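# Have a look at this fold, sequence not included:
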């Protein structure tokens, strides 16, 4: 592998066309603002100004500006901390309504809020409107599936207006935290655009020692960047139906911001890896190894190779090869730790045979 081949591959296959990108951004931005304005007018708890997240806003997108991710802040009006008591149990009853019980229902895993990347169950500020279809709580616990249903309903209303519904389709509620919109319009370059709008509660939860970050003795990121990330803290998203899941999305965004300020090739390496994945992932396995896995590989490679001298453009091929071998090692072990929480294995529950194919 040499730099000339990689640079040619980058120019031909990875870089986005500036005019096409500008055209799509200029179309998507006012549309998203209009939808969120409508949602906010119907329910003030959902803030108008979203958090720009995802690969496009982190400058890690490849080929086309056809996916945009936004986190929509749910204003819970309180401060929160880690819960330490016995978890409440929630599940669906026969009418698909969320209920609280003294024992776990089949749809409510025991101790879910103390495993994987689940966190607290935030309490609602009782002074806020929380009745009828707008009710998001049970016994003042903010329930993720209620938030998702309320948010998705309002987004669907916004999309169903005559000026929008002819070219925007809102997908049905799924396990994803986001409401996904598929946009088709003559002013879009290159086909359709996918937009994810995911409710988030900004809790600024502090890191716990057992998360294993920052690591003692690590020389990357800088002390200034570590403090910036700690100040941002951890937020929560509605991934699980009943218990909020920790979100490191803003920590990751802050970690990536300025990552190449000294003219290094960290983002370029990551974008090449993402494009290569589309080629070497066998058919039907692309969701086994995702761009999020590759983002964490980038973070681990940066920590393993902290010096900017290891990330000069002359070392591009060295870094790509190193990241590939690092990914292979984790796949062989069946364990890829989340960079900000090493207790979380991003390959957990992945099919071993499929991982071997990858």
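Great, that's in hand. As the structure is a prediction and not an experimental result, all values here were calculated from the model.

# CA atoms for contacts and neighbours, from now on please.
Will do.

# The top helix by length along the chain - contacts with which helices or strands?
In the chain, taking DSSP state H as the definition, the longest helix is helix 18-42. Judged by 3 or more CA pairs under 8 Å, 6 or more residues apart in numbering; DSSP states H and E, helix 18-42 is in contact with helix 144-159.

# In contact with residue 289, which residues?
Applying CA atoms under 8 Å, 6 or more residues apart in numbering to residue 289 gives the contacts 281, 358.

# so what does the top strand by length along the chain touch, helix or strand wise?
Ranked by number of residues, the top strand in the chain under DSSP state E is strand 193-205. Counting contacts by 3+ CA pairs under 8 Å, 6+ apart, strand 193-205 is packed against strand 67-73, helix 144-159, strand 179-183, strand 234-237.

# Pipe the ones you listed into a markdown table and attach distance to residue 330 and mean neighbour count per row.
Putting the helices and strands packed on strand 193-205 into a markdown table (distance: least, CA to CA, whole Å; neighbours: other CA atoms under 10 Å) gives the following:
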| stretch | distance to residue 330 | mean neighbour count |
| --- | --- | --- |
| strand 67-73 | 27 | 21 |
| helix 144-159 | 32 | 21 |
| strand 179-183 | 31 | 20 |
| strand 234-237 | 25 | 24 |
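
# Turn the ones you listed into JSON lines, including distance to residue 24.
As requested, these are exported to JSON lines (distance: least, CA to CA, whole Å):
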{"stretch": "strand 67-73", "distance to residue 24": "10"}
{"stretch": "helix 144-159", "distance to residue 24": "18"}
{"stretch": "strand 179-183", "distance to residue 24": "11"}
{"stretch": "strand 234-237", "distance to residue 24": "27"}
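
# next, the one to line up against it:
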């Protein structure tokens, strides 16, 4: 992801086919009108057409992922060898590409570089329940940690990122058969961004420094992940026994940005939920019924991407994590596979959007794992209402933005 993973909008938008509109425009506004009508068959046809265009060509994906794997593998070996402190670091794949819900072109990847740690002491840095100061319950056996501790014993994300960035900057020069550079640091971003030349385009890889601890999730997560009716009580228990992940991320609510905060990350659980999303175990398997959950998520992401292109200033604070969160809440609101039958794509998509619009109108989108954390801050209420109006307009008019050429 979370206080939000930075919106990644460098990729050119995927283009949907231009389909002539024959529906009379309905003004912007509440979605009530849309929810009263069943989507016409033409809407369904258009959505399926758009969805088919969003599927990435397999050979393009394979070529891009091979380049990324080669570059990351080289860097991980070099990082382990250069500093014994980083010898246990391991790469984990994250993000939409690995959840198989990537849209646009296969030129953006997220890789977590994971450091296993023991016996962490977490102290909340604010009231969101997402950001923490990290220290050790006991002095770590690996003395390499000491150079990254502040005077008060807090683990400095800034110092660790700086050390990692320097090593990577030196090492990219030694990667053979491809041109790799490190992008300039973005303020507040937890990522070290690699740029891999892949004519005629460029592949961007966000490397995210992550701590992994085999310990209980903090109390702020207790009431989250309400998947009992959707994926089952046992699955929730299994997920909560998974390791705790923290990513290096500045908390912008702090008056003085010291770079020593860490944010909870649940991308490993999100990936499993999205890839194994059925209420029944056979959902979308070769011998089971197919559903439209992933299709809805792709369309929601594409809709936000297209609207952001039209209204970059007004929608700059929104990113795909808002959409993913609304989608996950929709999955527990309608937990049964029958609610997501493949033939009901347009109805399911409409329900997801209506749920999201309701959240925007109330400026309340609860983090899926941390119920006390609202991803929509009240000071941005006007932006929330702007996006809700734009989505309502699209919903009421057969999604004209899907068929405009940019």
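Structure received. Bear in mind that the values here come from a model prediction, so they are computed numbers and not experimental data.

# picking that back up, the longest helix of structure 1 vs structure 2, mean deviation?
For helix 18-42 of structure 1, the mean distance to aligned residues of structure 2 following superposition is 1.1 Å (mean CA distance after the TM-score superposition for structure 1).

# in structure 2, what residues pair with that helix?
The alignment of helix 18-42 of structure 1 onto structure 2 (TM-score structural alignment) spans residues 58-82.

# list the buried ones in that stretch?
64, 65, 67, 68, 71, 72, 74, 75, 76, 78, 79 (16 or more other CA atoms under 10 Å).

# Now do the second one against residue 292 of structure 2, distance only.
Same thing as residue 65 of structure 2. 26 Å (CA to CA, to the nearest Å).

# what does the fifth one give?
When distances are taken as CA to CA, residue 71 of structure 2 and residue 292 of structure 2 turn out to be 34 Å apart.

# Leaving out chain neighbours, which residue sits closest to residue 263 of structure 2?
In this structure, residue 263 of structure 2 finds its nearest non-sequential neighbour in residue 131, 4.5 Å apart by CA to CA, 6 or more residues apart in numbering.

# Check the burial of the aligned partner of that neighbour in structure 1 by counting its neighbours.
By TM-score structural alignment, residue 131 of structure 2 lines up with residue 118 in structure 1. Residue 118 of structure 1 is flanked by 20 other residues according to other CA atoms under 10 Å.

# Same check on residue 39 of structure 2?
17.

# Residue 216 of structure 2 now?
Look at residue 216 of structure 2: counted by other CA under 10 Å, it has 12 neighbours.

# With residue 204 of structure 1 instead?
Using other CA under 10 Å, residue 204 of structure 1 is surrounded by 17 other residues.

# do the same with residue 315 of structure 1
By the criterion of other CA under 10 Å, residue 315 of structure 1 has 16 neighbours.

# secondary structure class for the counterpart of it in structure 2?
By TM-score structural alignment, residue 315 of structure 1 lines up with residue 344 in structure 2. Three-state call for residue 344 of structure 2 (DSSP: H, G, I helix; E, B strand; the rest coil): helix.

# so who does the residue lying closest to residue 344 of structure 2 once chain neighbours are set aside touch?
Ranked by CA to CA, 6+ apart and with sequence neighbours excluded, the top spatial neighbour of residue 344 of structure 2 is residue 292, at 7.5 Å. The contact partners of residue 292 of structure 2, by CA under 8 Å, 6+ apart, come to 340, 341, 342, 343, 344, 345, 348.

# so which of the helices and strands packed on strand 193-205 of structure 1 gets nearest residue 278 of structure 1?
Closest approach to residue 278 of structure 1 among these (CA to CA): strand 67-73, 15.7 Å.
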